[in-house]
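Q: sequence first, then the predicted structure, then my questions.
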Amino acid sequence: MDLPPFPKPSSLEEALRLQEALAKRVRLEGSLEGVKLLAALDASHKRGKPLVAVAVLYHLERGPLFVGQGLVPEEALFPYVPGFLSFREAPAYLQALKALPEAPEALLLDGQGIAHPRGLGIASHLGVHLDLPSVGVAKSLLYGRLERPLPQEAGSAVRLLSPEGCPLGYAYRSRTGVRPLYVSPGHRVGLEEALAFVKGLPTRFRLPEPLRLAHLEAGKALKALD
């Protein structure tokens, strides 16, 4: 894939300005119906090692096809600051995507979409940067509140709201009794459409299968650096 370079801000203030500008370009409309070729992305890092990112090229009818990998040395990483992790992880994600033999139709990321204090989590940031439909599936809540308690049954979903009451996505129970996932649209997909897409993905455990594979591959790639 031929991808545009990712800007590296020189300060937190510059990163904040970039986030605010890019958040205005997020489009919360569109459907992922008909998408077959997906890139599922996850990253892993341990102090003293490079940050490792993987992109699993996943065909929704045939399963995983290829794994791309990206590495960024620890000394080259943007500082770890909650709410600004896309500046830290995105350069490695772009390397991983460049390694894929085919361009995906959409992105699925371990992280937030618009469920972010400035409306620009990693799924939104990469989606806007690459102009691709994107969805964030996070394992923990970064921003917002649940509209009501989430039932324990598999398939249950409750809207995630901003402090002002604006919808940001959904808390989603993928399997009965497991901890919820937080699904939010990244770019070029609507809120309900993002949830419908994640619900439609094969899910054997807590994470949708494409993202579970990306998580496992990122862990293996990091361990291989030891």
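A: Nice, thanks for sending it over.

Q: contacts and neighbour counts: CA atoms only from here.
A: Fine.

Q: contacting residues around the residue nearest the centre of the chain?
A: Note on the chain: the residue nearest the mean C-alpha position is Leu109, at 2.1 Å, using C-alpha atoms, centre = their mean. Contact analysis of Leu109 by C-alpha atoms under 8 Å, 6 or more residues apart in numbering lists Ala40, Leu41, Asp42, Ile122, Ala123, Ser134, Val135, Gly136, Val137, Ala138, Leu211.

Q: likewise Ser44?
A: Leu51, Val52, Ala53, Ala218, Gly219, Leu222.

Q: who's in contact with stretch 192-209?
A: 30-33, 60, 135, 155, 169-170, 174-175, 178-179, 181, 183-185, 210.

Q: hmm, Leu211 is touching Val54, no?
A: No - the criterion here is C-alpha atoms under 8 Å, and Leu211 misses it with Val54 at 10.3 Å.

Q: helix, strand or coil: sort out the residue nearest to the centre of the chain for me.
A: Counting by DSSP: H, G, I helix; E, B strand; the rest coil, the backbone at Leu109 sits in strand.

Q: mind checking how far it is from Pro151?
A: Using C-alpha to C-alpha, to the nearest Å, we find Leu109 at a distance of 25 Å from Pro151.

Q: and the comparison structure, right after this:
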Amino acid sequence: MRPPDHRPPPGGYAAAHRTPPTRAAAVAVQEELRGRVVALDQGPAPGAPGTLVAGVDVAYDDARDAVAAAAVVVDAATLDVVAQATARGPVPFPYVPGLLAFRELPAALAALDRLPVAPDLVVCDGYGIAHPRRFGLASHLGVITGLPSIGVAKNPFGFAVPTPPGAPRGSVAPLVDPDTGEEVGAAVRTRDGVRPVYVSLGHRVSSAAACAHVLSLARAYRQPETTRLADRLCRAELRRSPDA
């Protein structure tokens, strides 16, 4: 367990976020906070023994207007599960492309708050700077918590189409914004001949380190182990009766 000064601040991470009342207000929040993203390596080395990596994922039940989040912490060297936590609640924001973080942040932050250990790195099922305003879920969560963070998505964001990476595991190809020419992430082949995942830095991690972390965490499957475990756990939490 990490020392107390590595734990969430008084009131928890969730207390640092407020859901905006309108779409325009949400965009304004992104515009304000994106300048705080640090694209430098200030986190652990990929796969370092003793490093705690948290995977965060969210699932929805549209019929009940409910959202559940899970945070699963693994040891980066062994991929053994160290801790896990869930949180659930009503969906707090309407579906708007580019503003999905506002639907997921309250539950995701609450799940992180419930962990008995503090992670050294957070891997989100979503985007970091590979976002039209360069401020997807991984960046937003990283800035709010101060934790190094990475976004790993199953599909590229619609505005940027990557060059396919080579077929072998470990191949990487840049994800480029066609309008600006800016490199915003990378397509990373985590298994030979299998569809790549789309990696972008969130906060306090470089692009190269983000790709290295993902390859270290995805040893047997296409997705990082953190994402696989968090996906399974949040879906199980969503199926559980609220009264259970």
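A: Good, I have the coordinates. Predicted model only: the values in this text are computed from it and were never measured.

Q: for the contacts of Leu109 of the first structure, give me CSV that also has neighbour count, distance to Arg159 of the first structure and secondary structure.
A: Shown next, in CSV, are these (neighbours: other C-alpha atoms under 10 Å; distance: C-alpha to C-alpha, whole Å; DSSP: H, G, I helix; E, B strand; the rest coil):
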residue, neighbour count, distance to Arg159 of the first structure, secondary structure
Ala40, 29, 23, strand
Leu41, 31, 24, strand
Asp42, 26, 24, strand
Ile122, 28, 20, helix
Ala123, 32, 18, helix
Ser134, 30, 19, strand
Val135, 35, 15, strand
Gly136, 30, 15, strand
Val137, 28, 14, strand
Ala138, 21, 14, strand
Leu211, 24, 22, helix
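
Q: the first structure: which residue goes with Cys234 of the second structure?
A: Here Cys234 of the second structure is matched to Ala218 in the first structure, going by TM-score structural alignment.

Q: I should have written Val161 of the second structure there, sorry.
A: Per TM-score structural alignment, Val161 of the second structure is aligned with Arg145.

Q: the first structure: helices as residue ranges?
A: 12-23, 85-98, 122-130, 191-199, 209-223 (DSSP state H).

Q: about what we covered before: which residue in the second structure lines up with the residue nearest to the centre of the first structure?
A: Matched by TM-score structural alignment, Leu109 of the first structure corresponds to Cys124 in the second structure.

Q: now do Ser44 of the first structure
A: Per TM-score structural alignment, Ser44 of the first structure is aligned with Ala59.

Q: please name the nearest non-neighbouring residue to that match.
A: Leaving aside its sequence neighbours, Ala59 of the second structure sits nearest to Ala68 (C-alpha to C-alpha, 6 or more residues apart in numbering; 5.4 Å).

Q: the one you found contacts Ala85, doesn't it?
A: No - with contact defined as C-alpha under 8 Å, Ala68 of the second structure and Ala85 do not form a contacting pair (10.7 Å).

Q: who has more neighbours, the two?
A: Neighbour count, other C-alpha atoms under 10 Å: between Ala68 of the second structure and Ala85, Ala68 has more, with 27 against 22.

Q: show me the strands in the second structure, by range?
A: Counting by DSSP state E, one finds strands in the second structure at the ranges 52-61, 66-75, 81-90, 121-125, 149-153, 172-176, 183-188, 197-203.

Q: a markdown table for those strands, including distance to Gly142 of the second structure?
A: Listed next are the strands of the second structure as a markdown table, based on distance: least, C-alpha to C-alpha, whole Å:
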| stretch | distance to Gly142 of the second structure |
| --- | --- |
| strand 52-61 | 12 |
| strand 66-75 | 14 |
| strand 81-90 | 18 |
| strand 121-125 | 8 |
| strand 149-153 | 5 |
| strand 172-176 | 21 |
| strand 183-188 | 16 |
| strand 197-203 | 5 |
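
Q: nearest to Arg18 of the second structure, of the ones you listed?
A: strand 81-90 (14.5 Å; C-alpha to C-alpha).

Q: how far does the closest one sit from its chain's centre?
A: Taking C-alpha atoms, centre = their mean, to the nearest Å, one finds the center of strand 81-90 of the second structure at 14 Å from the center of the full chain.

Q: which bit of the first structure covers that strand?
A: Taking TM-score structural alignment, strand 81-90 of the second structure hits residues 64-73 over in the first structure.

Q: residues contacting the matching stretch, please?
A: For stretch 64-73 of the first structure, contacts defined as C-alpha under 8 Å, 6+ apart pick out 49-59, 91-101, 210, 217.

Q: what about the closest residue in space to Gly166 of the second structure that isn't next to it in sequence, neighbour count?
A: Of all residues not flanking Gly166 of the second structure in the chain, Val172 sits nearest, at 7.1 Å (C-alpha to C-alpha, 6+ apart). Neighbour count of Val172 of the second structure, defined by other C-alpha under 10 Å: 24.

Q: for Gly50 of the second structure, same thing?
A: Neighbours of Gly50 of the second structure using other C-alpha under 10 Å come to 13.

Q: need the winner for burial among the strands of the second structure.
A: Compared across the strands of the second structure, strand 197-203 shows the largest average neighbour count, a mean of 32 (mean count of other C-alpha atoms under 10 Å).

Q: what do we get in the first structure for Arg34 of the second structure?
A: Arg34 of the second structure maps onto Ala23 in the first structure, by TM-score structural alignment.

Q: over to Val176 of the second structure?
A: Matched to the first structure by TM-score structural alignment, Val176 of the second structure sits across from Leu161.

Q: hang on, that match packs against Leu142?
A: No - using C-alpha under 8 Å, Leu161 of the first structure is not in contact with Leu142; the gap is 11.8 Å.
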